[in-house]
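Participant: coords below, sequence missing:
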């Protein structure tokens, strides 16, 4: 039971991150648009900035729909396009049913001076409905993903064949969506009250809350469940709610993006920003940790270790994807990972205590561009640089001390295997062929997916998995096993790697 719950949480975790990956692009273009609209810019550039901002606003204001389609498509084992289309249809008919029920029962809220703010209702794609924000997209996306996997392969008799497969899923989803649309008219206001209360508690716990959030967000990365912590705080009402220029936004990242779009009128950033600063460890921690492991490597292997770690350090610092670097020492020493998580928590807490109000969700590029639209007096970015240098030095010397004190076998310090052992472990063929071999062969593989950096596989019999083969792959940076769920850390090239594996297995995505 525990394994099934963990598997479901991990599956939802990697599904919900799919639409989030596009948010980084939106943030960059939104920042560029704001810069182009500055008064000293030529008029044609200001016009271009207005157009780009309008485009990005349309995405920001319809995140619920984007999450709905993205989650359903990601959760679908097969026929992902049909799952995404079905999610879109389900989202639309939910809005229509929810609005119709509110109207028929005279439950439609009247807009006040601040519009529908505070009424518990909002306008989505022209429908006034119960205001569930991104939660609506998540709920419908998960529901459609489940129903699609359960019924999309069911074929009916020839006479009724047109109603089989994905059409059967649609037919089953209609009454469920109808019931959901009606029930949530009464249940969601209560749930929303609970979310608001929980959010207020978290937001009022001060520095302790920042420390716990920052520690958990880093420490949970090996499980893949860290997305379940930061995602709600960044994109739902759990991270806070703010009214900006007449529109209500929920979640730390969404609020910041809205503030970017109205940078000229923002004198102080919303306190929800405390949940969107975990890029600090990605930028400064990645550099310090990589340099520490290079410093501790054997002299004869330093160049080899540089070739291994510097690209991972670059990706972590610039793009904010730290898993390729994390998994070079995580499994070697859980102690280093614990210390890394503690230093991360101390850093973010210190930043907030000193008054830094800098958005840092991803890497250096996103951080610099996004914060450039505000005055340094608003973001206090200089504090980030000062604290980053100080904590970077602490990261470096702490890692060097622990690695040498406990003789931790970080890259360049491990025992080199004999050639005979290498041949036995490595097997034959390409990395894609060997990963299939290490997973117990094609007949042992049920499902192949991926997230940012991990190849995620569900196997029938975990006892047939040869972890040594998986760890010996040239592209492998570590292996995580949890019952029937196997994760092979590949890095940023995991998507084409997965596609080649699926091609060899004859799996159609």
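Facilitator: Yes, it's here. Computed from a prediction, not measured in an experiment: that's the story for all the values here.
Participant: Only C-alpha atoms from now on, for both contacts and neighbour counts.
Facilitator: Noted.
Participant: Tell me the buried residues in stretch 253-263?
Facilitator: Neighbour counts over stretch 253-263 (16 or more other CA atoms under 10 Å) mark 253-261, 263 as buried.
Participant: Just put the residues you listed in CSV and tack on secondary structure and distance to residue 107.
Facilitator: What follows is these, written out as CSV (DSSP: H, G, I helix; E, B strand; the rest coil; distance: CA to CA, whole Å):
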residue, secondary structure, distance to residue 107
253, helix, 31
254, helix, 28
255, helix, 28
256, helix, 32
257, helix, 32
258, helix, 29
259, helix, 32
260, helix, 35
261, helix, 33
263, helix, 36
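Participant: can those residues go into TSV with extra columns for distance to residue 274?
Facilitator: Output for those, formatted as TSV (distance: CA to CA, whole Å):
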residue	distance to residue 274
253	10
254	13
255	12
256	11
257	14
258	16
259	15
260	16
261	19
263	18
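Participant: Nearest to residue 224 among those?
Facilitator: Nearest to residue 224 among the buried residues of stretch 253-263: residue 253, at 20.4 Å, using CA to CA.
Participant: Counting neighbours, what do you get for residue 211?
Facilitator: Neighbour count of residue 211, defined by other CA atoms under 10 Å: 21.
Participant: Contacts only, for the nearest residue to it once chain neighbours are set aside.
Facilitator: Nearest residue to residue 211, sequence neighbours excluded (CA to CA, 6 or more residues apart in numbering): residue 345, at 4.9 Å. Residue 345 makes contacts with 210-215, as judged by CA atoms under 8 Å, 6 or more residues apart in numbering.
Participant: Take this one as well and set it beside the first:
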């Protein structure tokens, strides 16, 4: 079950990766139309304002079509074969379901407690999706129908029909089955979803008013679940789902950014729900303290190497919000430190919210500049100063806590290894069979002879496949933002984590037959080559 949840969470991240650019662009375009920032240059109707309005219009593409994005993106990660065809089927089945709901409500809306004549949005419970006026089932409906379609696809895509019915097999059969199932589901949805919308509305009020403790607990849970891959299920309903505001915190913050920036008073009073957008704050400030502790506790002869190793990963974390190299390092070496990190991250957001800061903070400093710092600098400068002041204070706390723990328990963080080699991940106690070592060397030679690609990502894919026991040992392939997630048939065939680090990985997470090769931001490209290599080897 855990493996399936991890796979689902990783698949959800496929469309989420598209949000970063649009989010930064959109917040910047909105800021460029603010008279608070640019004065009369940004007045309504000026050439400057009109140009940025056009840019903003394009930026909303992702956020206005999130349901469709997930409906198409989820099958890419979950389909066991022909994922592109699964994505097409998923879109068709999802829109068929919405059209069924639209037809049902236009005829029997009153019987289901829905006034279908109302305009979309607001308290109507209606939304226009792909040009269809339907119930606003947000990501819940999109994920449910996409998951259903993937199940149908995996089960029936290869189903052989009689010759005279051959035109209906493959993707057509998946869509046909989906048609009849969603017809039934549409009636069920029209019946049960309006009451569920009422419950969601009530839950939003509870979450929005849960105070500093609620915000701190939310951030703690989001951090502590990272090793399991289940943290997606914590933050995505808040950022892109209906957990605290309809449509998700990120789109809501963008849509109201100028209004929020123009207001006066405490941000917590203006938009208390945005306290749940503070979960990314630790990504900016934790790496400063943690990285400094790694360098300070390294052996003198290894300090320069450790600095060279820590600096790029720290900058990546601070600027882009990719913190996994740090988090997995001390997760492997000392799980208690990871727990401390989760607690400190929760306390950081708790403190900021208690002091009146409530804002959707981007994943790294780059997005923070356009999401928060520039727009809020005029009327909410105190919130910006608190963000940096409290954040840097916690960087100092991180440094002293981690330095104390590393020296107290002699934790072999980078630069403290007995081998004298600075590395971001400690060698885990996994044993590789001697026979596998020989087999790995033979396979490596064979693969190198076959491979004509000089692309480093292709080389990584070949070596990773070798370390995972070859194509016949692979049962499932997926990825999230930085990790290649693979399930294997026989875990004893998997090479030592050092093997993966020697060939470009940051490390290996092993949970039985479910493995995660920590690749970095190139993981989508590595996965593509990896899948092709698996196919090629199985054909050979």
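Facilitator: Structure's in. What do you need? Just so we're clear, the structure is a prediction, and the values are computed from it rather than from any experiment.
Participant: returning to that earlier point: go through the buried residues of stretch 253-263 of the first structure and name the one nearest residue 69 of the first structure.
Facilitator: residue 254 (18.5 Å).
Participant: Distance check, that closest one against residue 237 of the first structure.
Facilitator: As for residue 254 of the first structure, its distance to residue 237 of the first structure is 10 Å (criterion: CA to CA, to the nearest Å).
Participant: Same question for residue 35 of the first structure.
Facilitator: Applying CA to CA to residue 35 of the first structure and residue 237 of the first structure gives a distance of 28 Å.
Participant: Next: residue 453 of the first structure.
Facilitator: The gap separating residue 453 of the first structure from residue 237 of the first structure is 28 Å, by CA to CA.
Participant: higher neighbour count, these two?
Facilitator: residue 237 (24 against 20).
Participant: residue in the second structure matching that one?
Facilitator: Using TM-score structural alignment, the partner of residue 237 of the first structure in the second structure is residue 242.
Participant: helix, strand or coil for its match?
Facilitator: At residue 242 of the second structure the chain is in coil, as set by DSSP: H, G, I helix; E, B strand; the rest coil.
Participant: How about it, nearest residue that isn't a chain neighbour?
Facilitator: residue 248 (5.4 Å).
Participant: Verify the contact between the one you found and residue 241 for me.
Facilitator: Yes: taking CA atoms under 8 Å as the definition, residue 248 of the second structure is a contact partner of residue 241 at 4.4 Å.
Participant: Give me the nearest residue to residue 260 of the second structure, chain neighbours excluded.
Facilitator: residue 270 (7.4 Å).
Participant: coming back round to it: so which of the contacts of residue 345 of the first structure is the most crowded?
Facilitator: Within the contacts of residue 345 of the first structure, most neighbours by other CA under 10 Å means residue 214, with 28 neighbours.
Participant: Trace that residue over to the second structure, please.
Facilitator: Superposed on the second structure with TM-score structural alignment, residue 214 of the first structure falls opposite residue 219.
Participant: Can I take it that that match is in a helix?
Facilitator: Yes: Residue 219 of the second structure sits within a helix when classified using three-state DSSP.
Participant: for it, what are its contacts?
Facilitator: By CA under 8 Å, 6+ apart, residue 219 of the second structure lies in contact with 276, 278-279, 342, 345-346, 349.
Participant: hang on, the earlier thing: nearest to residue 368 of the first structure among the buried residues of stretch 253-263 of the first structure?
Facilitator: The closest of those to residue 368 of the first structure turns out to be residue 260 (CA to CA; 12.9 Å).
Participant: The closest one pairs with which position in the second structure?
Facilitator: Taking TM-score structural alignment, residue 260 of the first structure has residue 257 as its aligned residue in the second structure.
Participant: Show the contacting residues for the alignment partner in the first structure of residue 159 of the second structure.
Facilitator: The equivalent of residue 159 of the second structure in the first structure is residue 154 (alignment by TM-score structural alignment). With contact set as CA under 8 Å, 6+ apart, residue 154 of the first structure has these partners: 164-165, 168.
Participant: try 10 Å
Facilitator: Residues near residue 154 of the first structure by CA atoms under 10 Å, 6 or more residues apart in numbering: 161, 163-169.
Participant: need the longest helix for the second structure.
Facilitator: With secondary structure taken from DSSP state H, the second structure has its longest helix at helix 171-208.
Participant: Check the offset of stretch 356-363 of the first structure from the chain's centre.
Facilitator: In terms of CA atoms, centre = their mean, to the nearest Å, the centre of stretch 356-363 of the first structure is set 16 Å apart from its chain centre.
Participant: That stretch spans what distance, first to last residue?
Facilitator: Terminal residues of stretch 356-363 of the first structure lie 17 Å apart, using CA to CA.
Participant: Over which residues of the first structure does the longest helix of the second structure lie when aligned?
Facilitator: Going by TM-score structural alignment: helix 171-208 of the second structure matches residues 166-203.
Participant: now the matching stretch, how far from the centre of its chain.
Facilitator: 22 Å.
Participant: buried set for it?
Facilitator: Quick answer for stretch 166-203 of the first structure (16+ other CA under 10 Å): 166-170, 173, 177-178, 180-182, 184-185, 189, 192, 195-196, 198-199, 202-203.
Participant: sorry, back to before: now check the first structure for the residue matching the residue nearest to residue 242 of the second structure.
Facilitator: Here residue 248 of the second structure is matched to residue 251 in the first structure, going by TM-score structural alignment.
Participant: so what's residue 494 of the second structure up against?
Facilitator: By CA under 10 Å, 6+ apart, the contact list for residue 494 of the second structure reads 430-433, 436, 440, 464-470, 473, 488, 510, 513, 515.
Participant: That should have said residue 303 of the second structure, apologies.
Facilitator: 294-297, 309, 414-416, 422.
Participant: From the residues you listed, pick the one nearest residue 83 of the second structure.
Facilitator: Scanning the contacts of residue 303 of the second structure for proximity to residue 83 of the second structure, where the rule is CA to CA, the winner is residue 309, at 37.4 Å.
Participant: Let me know the next secondary structure element after the strand or helix carrying that closest one.
Facilitator: Residue 309 of the second structure belongs to helix 303-320 when assigned by DSSP states H and E. The helix or strand immediately downstream of helix 303-320 of the second structure is helix 324-333, counting by DSSP H and E.
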